[in-house]
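A.B. asks: Quick one: sequence and predicted model below, then my questions.
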Amino acid sequence: MTIPNLPSLWAMQPEALTALADTLNQGPDARGPGRSEEQQAPLYTVEDGLAVIPVQGAMSKHGLQFFGWRLLFSMREIAAALKEVAADTSVRAIMLDVDSPGGTVDGIEELALAVRTAAAAKPLYAWADGLMASAAYWMASGARRIAAPATAQVGSIGVISMHREFSKALEGAGVRYTILAAGHYKAAGNAVEPLSDEMRAYLQEGIDAVYELFLSAVEQGRGVSREKTLAMADGKIFIAGEALKAGLIDRICSREEFIKQIKQEWTMNLAELRAQHPELEQELRAELEKDRAPALENARAEGAKEEQARLIGLACAVLGDAAETLKTVVQSGVTVEQIRALQPLMQPAAKAGTAQPADPDPYRKDALDALGKAAAAPADVAPDQPAGDDFMALVNAKISEGKSKGQAMHEVARDNPEAHAVWLKNVQKESK
């Protein structure tokens, strides 16, 4: 019988790792810590908006099936479930339902990242349903809150590697192995020769490096200092009361109470939020204002455009043919001051012996033409610019091409700003 090769580095309770190795050595009739294919639970369930993801048993990156018996649960399947519930619009919050001694180092950082990503999308909690040890705690440390019943065991933060040596047994059986390798450390930790001090130190370096990653994950996930992290990460397993004092968990309660608390948190109203978490309310308001500012600015701009279009439409209905000149004035951005400077030009000659204009239509046309002439006037005009006669010559040329006077003046002012500026300055002088 071929026994599957186990990974070399584990974040797992030592006794659970030993039991797993013994199960594999005993063969297919052994019934260790696993489930048959028929007993496998779904990746998650959803009830009243809460997605519950079971994490039960030892874990490895891809899982391990042995003669139809699941000995290791797949970290990647758990990560896939996290990704799915994070995208599920019916899910309001996520709870990891954990009963696990840990698992392999390979794959746990990927799973921990999946937890942090899901927690950024939706509130994520973890429940220690009996045992939350080593890699299982590494994963759960990214949760918003961790709770456990009074009898639960939590902790065992550390990294372990199991080295088994069979040189004496092989010698007694008359079997002799010769290791052939290129690279001084290539055969470090092999099972057919004793482990030297040098090779032990080399393997310990790798274990220490992974342990540092574990500490960083707990430090970041629990929001505690390195000093406090080291106090809870010496490999000990804690009963729930001790785990609470050490800062490993946040609450001791029943599973039903914890789920009730989770649901209460996502239905908290504004008054409760303001009373219990004033700093969070301020942060949320600031974030909303930040997101709303561009939308308000766009709304104001759109409103201004709509109002301008409405006013132009009303003017068109009143002014008829002269509306084109008005459009030119509005679109050019002419200022109120410029229009006021031209007001004297907008008064037509009166009929002899009366105070009435000679002709209402010429009055309206002269006024609108004067506005059109002011449409693109610059704020400042240099005193040494050329005479403005050229401007009207260009305007007349445009009119001879069939353009209206307002349109002609707009195009010439746009293409010949200097001539237009001098012409406008002369008009303003004449009006004084």
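C.D. replies: That came in fine, so what should we check first?
A.B. asks: C-alpha from now on. contacts and neighbour counts both.
C.D. replies: Fine.
A.B. asks: Can I take it that residue 413 is in a helix?
C.D. replies: Yes - according to DSSP: H, G, I helix; E, B strand; the rest coil, residue 413 belongs to a helix.
A.B. asks: Wait, it touches residue 424, no?
C.D. replies: No - taking contacts as C-alpha atoms under 8 Å, residue 413 lies outside contact range of residue 424: 10.1 Å.
A.B. asks: Residue 419 against residue 392, yeah?
C.D. replies: No - in this structure, residue 419 is not within contact of residue 392 by C-alpha under 8 Å, at 9.0 Å.
A.B. asks: Tell me which of these two has more neighbours.
C.D. replies: Set residue 419 next to residue 392 and count neighbours by other C-alpha atoms under 10 Å: residue 419 wins out with 21 against 16.
A.B. asks: putting a second one here so we can go through both:
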Amino acid sequence: MAKKTQEKGQGSNRWLVVIIILVIMGFFSTMVAGIFALVLSADFDAAGANVAIIPIKGPIYGDADSGAFSSVTGSQDIIEQLDKAAENPSIKAIILEINSPGGSAVASEEIALKVASLNKTTVAWIREVGASGAYWIASATNHIVANRMSVTGSIGVISSYLEFAGFIERYNVTYQRLVAGERKDMGVPFRELPDDERAILQEKLNIIHGYFIDAVAENRGLDRAKVKNIADGSFFLGSEALGFGLVDELGGRNEAMAYIENTLNITAKAAVYQKKISFLEALAGIVSMQSFSVGEGIGKAVVEARPHSGVEMVA
């Protein structure tokens, strides 16, 4: 009886070992395939290309890392790719593939100004979302294509934070205020925001909002009063944005490519321009993706739900 039990246990262990080996093999095969796809695809796609597609995905920040596995966009990385495409004589046009809710007002304007300065045909291809700061960028292109259900517009600026003054008072925690300069701790979450400081912050938001309205009106060739009338922060579907003059055409990649072909009288062939990654970065990215899949995004959800502890102005 004991011998049968021992044999049964050994059989179960063998199956467990087999399963572990298969899981490890699957992990490494996926990792190797992903690395080779990342490293080799750029070279093959770029051969003979005359249109550069530059992805702008996720929130937009000034110093974010826009690597192949990143879910955010860094303005300096995008500007670097725009420069690269602009300096390539084979590239005749640039498509910004946008799927972003916006982000830092400064970072958004940095990219928009760069796009406006280019001497090549530029097209914004808005996918699911091209709103707020991302729309600011799109408005600087020569032509905007959006799906009829794309979320766009949202011409506004937001600044918010959680205030803990009542919470810390309840638990007998004291905020000791030491400043040299009366406004130095304006917006700190550990004390109530006085009306005069609220008015100052609102004034800053209004100024940035005005810059946003000016940029859209100038870039789109629209009357400023007309833009201001719809610049209450509301988002619009692509079909609605078309009626307001915020986009030029409903469609997707095919329509963006067709616009370039008709405008420049060329047969368009596209290549994706994005930040190059090293072998080690690719390896780290693949491992991160695998870990993320196993965890089903729980960690990311927790991080994104994290409250801000200070004033932040976002377009």
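C.D. replies: Sure thing, it's come through. Owing to the predicted nature of the structure, the values given are computational and were not obtained by experimental measurement.
A.B. asks: Got a TM-score for the pair?
C.D. replies: Scored against TM-score structural alignment, normalised by the length of structure 2, the superposed chains reach a TM-score of 0.67; 228 aligned residues with a C-alpha RMSD of 2.7 Å.
A.B. asks: Grab the nearest non-local neighbour of residue 316 of structure 1.
C.D. replies: Leaving aside its sequence neighbours, residue 316 of structure 1 sits nearest to residue 323 (C-alpha to C-alpha, 6 or more residues apart in numbering; 4.9 Å).
A.B. asks: what's the helix or strand for the one you found?
C.D. replies: In the assignment (DSSP states H and E), residue 323 of structure 1 maps to helix 323-332.
A.B. asks: so what secondary structure elements neighbour whatever helix or strand comes next after that helix?
C.D. replies: Reading on from helix 323-332 of structure 1 to the C-terminus, the next helix or strand found by DSSP H and E is helix 336-341. Helices and strands touching helix 336-341 of structure 1, by 3 or more C-alpha pairs under 8 Å, 6 or more residues apart in numbering; DSSP states H and E: there are none.
A.B. asks: what's helix 336-341 of structure 1 aligned against in structure 2?
C.D. replies: On structure 2, no counterpart of helix 336-341 of structure 1 exists by TM-score structural alignment.
A.B. asks: Now find how far off-centre that helix is within its chain.
C.D. replies: In terms of C-alpha atoms, centre = their mean, to the nearest Å, the centre of helix 336-341 of structure 1 is found 51 Å from the chain centre.
A.B. asks: Please apply the same query to stretch 155-171 of structure 2.
C.D. replies: Its chain's average C-alpha position is 25 Å from that of stretch 155-171 of structure 2, according to C-alpha atoms, centre = their mean.
A.B. asks: residue range for that stretch in structure 1?
C.D. replies: On the basis of TM-score structural alignment, stretch 155-171 of structure 2 is assigned to residues 157-173 in structure 1.
A.B. asks: Quote the end-to-end distance of that stretch.
C.D. replies: Using C-alpha to C-alpha, to the nearest Å, the span of stretch 157-173 of structure 1 from its first residue to its last is 39 Å.
A.B. asks: Ok, stretch 238-256 of structure 2 next?
C.D. replies: By C-alpha to C-alpha, the extent of stretch 238-256 of structure 2 from end to end equals 15 Å.
A.B. asks: counterpart of it in structure 1, which residues?
C.D. replies: Mapping stretch 238-256 of structure 2 onto structure 1 (TM-score structural alignment) gives residues 240-258.
A.B. asks: got the buried residues for the matching stretch?
C.D. replies: Residues 240-241, 243-244, 246-252, 255, 258 are the ones in stretch 240-258 of structure 1 that count as buried (16 or more other C-alpha atoms under 10 Å).
A.B. asks: which residues touch that stretch?
C.D. replies: 127, 145-155, 222, 231-232 (C-alpha atoms under 8 Å, 6 or more residues apart in numbering).
A.B. asks: ditto for stretch 14-27 of structure 2
C.D. replies: For stretch 14-27 of structure 2, contacts defined as C-alpha under 8 Å, 6+ apart pick out residue 290.
A.B. asks: In structure 1, what stretch matches it?
C.D. replies: Counterpart in structure 1 of stretch 14-27 of structure 2, with TM-score structural alignment as the criterion, is absent.
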